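J.: need a structure here:
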Amino acid sequence: METTQENNPLEFSSRIDLAKLQEAVEKIKAELGKVIIGQHDMIELLIISILANGHSLIEGVPGVAKTVTAKLLARTMNVDFNRIQFTPDLMPSDILGTSVFNVKTSEFEFKKGPLFSNLILIDEINRAPAKTQSALFEAMAERQITIDGKEYQMQAPFLVFATQNPVEQEGTYRLPEAQLDRFLFKINVDYPSLEEEIKILESKHDLKNKDEEAFVETVLTAKEIAEYQNIIKEVIVESNLLRYIASIVENTRTNASLYLGASPRASIAIMDASKALAVMNGRDFITPEDIKKVTKPILRHRIILTPEREMEGLTPEKVIDQLVESIEIPR
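T.: Sure thing, here's the model as predicted:
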């Protein structure tokens, strides 16, 4: 239904044509909805991370569709996709590639590993040792890797979606703070509701022997992703909202419950993610509600509680809620 400025005082005229982008986002959600039941927050945050050109860490117990959602999301995009299973014996060369001697040319040739792709799904990221994590870290941070003194640029778009199990600790390595900071989001995936689980059972029963991934069709090309990522950069952010973002992050550094606060990279992440969320909702400007919605998944892995507060049962999410509520919302 069309609305006019007369009957809707909040109606605005966007400077940027967002119709194509919005249509693409809705198509992606519709394609994933053919297979994935629920998990709307995870899907929305993963789409935001694509538009904001950021990596995402997905945490949840086994069986809550972390891996399958990331795989299906990759199928909606006409880009190269690789899945890498991290294990304790995984070496850097296993993901980066290695130099192989060519007998015909009498020279070493570099054979690229699975990390050379557009969208990387890393399963159980916390199972690989420090050397492999370090190799991945350079690719995530600089979107390049260095082998034998030579730099190789990763082809855009280059996005890493990584999963980890928060419960199982045996055979795992804790990700260093510097690497966690390179993830735009840490997405916590919960169990489905009773109604959603019934729908999951019905869907699986109806599929019988059909391949569920075959139902998902391609929506975006690499060129369109780059185009939409550029659109995000044009979104308006008023100065009072920049101060609001900075105030939230600055308060993490002075909060008595926190041993480690967030860095300016977190402020930039909140701004970029808010822009992507605004565009997905058809606006070329961000609002305080956009900021509040993306703040928790951006900050939860960037702050560390003091041992005392952690023993008392406080969680990063609770601290973030308290921080956001304590700061006056700009009008």
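J.: When you work out contacts or count neighbours from here on, use the C-alpha atoms and nothing else.
T.: Fine.
J.: Show the contacting residues for the residue lying closest to I236 once chain neighbours are set aside.
T.: Leaving aside its sequence neighbours, I236 sits nearest to F285 (C-alpha to C-alpha, 6 or more residues apart in numbering; 4.4 Å). Residues in contact with F285 (C-alpha atoms under 8 Å, 6 or more residues apart in numbering) are 235-237, 275, 278-279.
J.: 10 Å instead?
T.: 14-15, 232, 234-238, 274-279 (C-alpha atoms under 10 Å, 6 or more residues apart in numbering).
J.: Rebuild those residues as TSV, extending it with distance to I125.
T.: Putting these into TSV (distance: C-alpha to C-alpha, whole Å) gives the following:
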residue	distance to I125
S14	41
R15	41
I232	29
E234	34
V235	33
I236	36
V237	35
E238	38
S274	27
K275	28
A276	26
L277	27
A278	30
V279	31
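J.: Separate out the buried members of those.
T.: By neighbour count, with 16 or more other C-alpha atoms under 10 Å, those hold 232, 235, 237, 274-279 as buried.
J.: For the closest residue to R265 other than its chain neighbours, grab the count of nearby residues.
T.: Nearest in space to R265, with sequence neighbours left out and distances taken as C-alpha to C-alpha, 6+ apart, is D181 at 7.7 Å. Using other C-alpha atoms under 10 Å, D181 is surrounded by 20 other residues.
J.: Pretty sure D181 sits against A262.
T.: Yes: in terms of C-alpha atoms under 10 Å, D181 counts as a neighbour of A262; the distance is 8.7 Å.
J.: Could you single out the nearest of the buried ones among the contacts of F285 to G63?
T.: The closest of those to G63 turns out to be L277 (C-alpha to C-alpha; 27.7 Å).
J.: list the contacts for that closest one?
T.: By C-alpha under 10 Å, 6+ apart, the contact list for L277 reads 44-45, 47-49, 51-52, 232, 271, 283-287, 289-291, 293-294.
J.: In terms of helices and strands, where is the residue most central in space within the chain?
T.: In the chain, the C-alpha nearest the mean C-alpha coordinate belongs to S56, at 2.7 Å (C-alpha atoms, centre = their mean). Assigned by DSSP states H and E, S56 belongs to strand 55-59.
J.: Another for comparison:
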Amino acid sequence: MEDQNIPSSEHLDDTNRTEENNVNETNPSNDIKEEVTEPTTEGFQSRIDLQPLQNSVEDIKREIAKFIVGQNEMIELLIISILTNGHSLIEGVPGVAKTVTAKMLAKTMAVDFSRIQFTPDLMPSDILGTSIFNVKNSEFEYKKGPIFSNIVLIDEINRAPAKTQAALFEVMAERQITMDGTRYEMELPFLVFATQNPIEQEGTYRLPEAQLDRFLFKINVDYPSLEDEVQILVDNHSRQDKMDFNDIKAVLSAEEIKKYQDLIKQIVVEDNLLNYIASIVHNTRTNANLYLGASPRASIAILNAAKANAAINGRDFVTPDDIKRCTKAILQHRLVLTPEREMEAFTVDKVVDQILETIEIPR
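T.: As a prediction, this is how the structure comes out:
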């Protein structure tokens, strides 16, 4: 009978749990407080001061937003390409602000800018320049072409024939031009932003893989959303269909660009993330869906772009998300599907997604 009045061990355990829960609700433990208030990034922030870079990026976005609505993906990737000293190929249907955005981005920098309209009758000398005989001194003088600039916008790059496209090989890869046996170095920064229309094929010349590989990014520009398009109409109506590029202020100098490019190189990358990048690129060479995989230049491009993306977000260390965020724009123009996959309407983007899902993310 006395045993009936003694609480069972299960009842005691329930009672203890209830008391512990009440204590935790009224007085959280010190461990929880430390976890919430611990400054996990304070040490990293003290090593490299990324605040000036972040402020400059925000200033660039603010200036471009004066006329461009949306297209945040294109703008961010173009800024990353500047920070990594890489060229970008912008692809989209006509009228989605490819050329205007690239031109405005160039205006936010106090550097030289030139625009070249590629046409079927354009010759290499129209880009690189040519030697002209000077009657006064009876010597040939080299007259530099429009490629000698800091930011070069090439509009409709696929409209020029292969001979003219090939004139860009050396200058895009080595930042120099060899003319009549003389080498001419390009002034830094030197960046090429090229646009092309993926829909219209008549009168165009497909870029060879060797030239596509010289672009850091291939940026696909899609139509704006319904809300963005409404805002485009509102802004256009309010400024009476006028677009004055002089309203765009230069917020970056050539010296600051060089400084930020050097700063990006100091971003910390763990060894396991280097293995992660190498595994992604190596998988493209052994993937059954691909006829042509990515080269080591793609691995370096992913590494540099991930560093820039980390810096823009205020971190001086790379995370797997930084790598995944830039991988598709770097690989999609470097990979070639097998004929069988092309007939099945498979896409390179799907292959890249499968690769990123298959490879284990470092912890």
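J.: and the two most separated of the contacts of F285 of the first structure?
T.: Farthest pair in those, by C-alpha to C-alpha: R15 and S274, 17.4 Å.
J.: What residue in the second structure is paired with S326 of the first structure?
T.: Applying TM-score structural alignment, one finds that S326 of the first structure aligns to T358 in the second structure.
J.: Wait, its match touches I280, no?
T.: Yes: when contacts are counted by C-alpha under 10 Å, T358 of the second structure is listed as touching I280 (9.3 Å).
J.: neighbour-wise, which of those two wins?
T.: Using other C-alpha under 10 Å, the more surrounded residue of T358 of the second structure and I280 is I280, with 23 against 11.
J.: Quick check: that one is in a helix.
T.: Yes: checked against DSSP: H, G, I helix; E, B strand; the rest coil, I280 of the second structure lies within a helix.
J.: residue contacts, the aligned partner of it in the first structure?
T.: Superposed on the first structure with TM-score structural alignment, I280 of the second structure falls opposite I248. I248 of the first structure makes contact with 262, 266-267, 270, 291-292, 295, 299, 320, 323-327, according to C-alpha under 10 Å, 6+ apart.
J.: Nearest to Y244 of the first structure, out of these: which one, please.
T.: Checking those against Y244 of the first structure with C-alpha to C-alpha, the nearest one is I327 at 7.8 Å.
J.: So what's the residue count around that closest one?
T.: Neighbour count for I327 of the first structure, taken as other C-alpha under 10 Å: 13.
J.: follow-up on the earlier one: mark which of the contacts of L277 of the first structure are buried, thanks.
T.: Counted by 16+ other C-alpha under 10 Å, those give 45, 47-49, 51-52, 232, 271, 283-287, 290-291, 294 as buried.
J.: Tell me which of those fall in helices.
T.: Mapping these onto helices (DSSP state H) picks out 45, 47-49, 51, 232, 271, 290-291, 294.
J.: about what we covered before: tell me which residue of the second structure matches up with the residue nearest to R265 of the first structure.
T.: Match for D181 of the first structure (TM-score structural alignment): D213.
J.: How about F137 of the first structure?
T.: By TM-score structural alignment, F137 of the first structure lines up with F169.
J.: residues touching its match, list them.
T.: 175-177, 210-212, 214.
J.: Just the ones of those in strands?
T.: Among the contacts of F169 of the second structure, the residues falling in strands (DSSP state E) are 176-177.
J.: In a markdown table, list the contacts of F285 of the first structure along with secondary structure.
T.: Below are the contacts of F285 of the first structure laid out as a markdown table (three-state DSSP):
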| residue | secondary structure |
| --- | --- |
| S14 | coil |
| R15 | coil |
| I232 | helix |
| E234 | coil |
| V235 | coil |
| I236 | strand |
| V237 | coil |
| E238 | coil |
| S274 | helix |
| K275 | helix |
| A276 | helix |
| L277 | helix |
| A278 | helix |
| V279 | helix |
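J.: and which of the residues you listed is nearest K223 of the first structure?
T.: Nearest to K223 of the first structure among the contacts of F285 of the first structure, counting by C-alpha to C-alpha, is I232 at 14.6 Å.
J.: That closest one touches S49, doesn't it?
T.: No: using C-alpha under 10 Å, I232 of the first structure is not in contact with S49; the gap is 11.5 Å.
J.: Alignment lookup: E124 of the first structure to the second structure.
T.: Under the alignment (TM-score structural alignment), E124 of the first structure pairs with E156 of the second structure.
J.: quick one: contacts for the closest residue to its match other than its chain neighbours?
T.: Leaving aside its sequence neighbours, E156 of the second structure sits nearest to Q196 (C-alpha to C-alpha, 6+ apart; 4.5 Å). For Q196 of the second structure, the contact set (C-alpha under 10 Å, 6+ apart) comprises 89-94, 98-99, 154-159, 204, 206.
J.: give the contact list for the aligned residue in the second structure for V237 of the first structure.
T.: For V237 of the first structure, the aligned position in the second structure is V269, judged by TM-score structural alignment. Contacts for V269 of the second structure (C-alpha under 10 Å, 6+ apart) come out as 303, 306-307, 316-319.
J.: what's the most distant pair in these?
T.: Across the contacts of V269 of the second structure, the longest distance by C-alpha to C-alpha is 13.3 Å; it joins L303 and D316.
J.: Are there residues contacting both of these two? Which ones?
T.: Common neighbours of L303 of the second structure and D316 (C-alpha under 10 Å, 6+ apart) are 265, 269.
J.: And for whichever residue in the second structure pairs up with E31 of the first structure, nearest residue in space, chain neighbours not counted?
T.: If you follow E31 of the first structure across to the second structure using TM-score structural alignment, you land on E63. The spatial neighbour of E63 of the second structure that comes closest, neighbours along the chain excluded (C-alpha to C-alpha, 6+ apart), is I248 at 5.8 Å.
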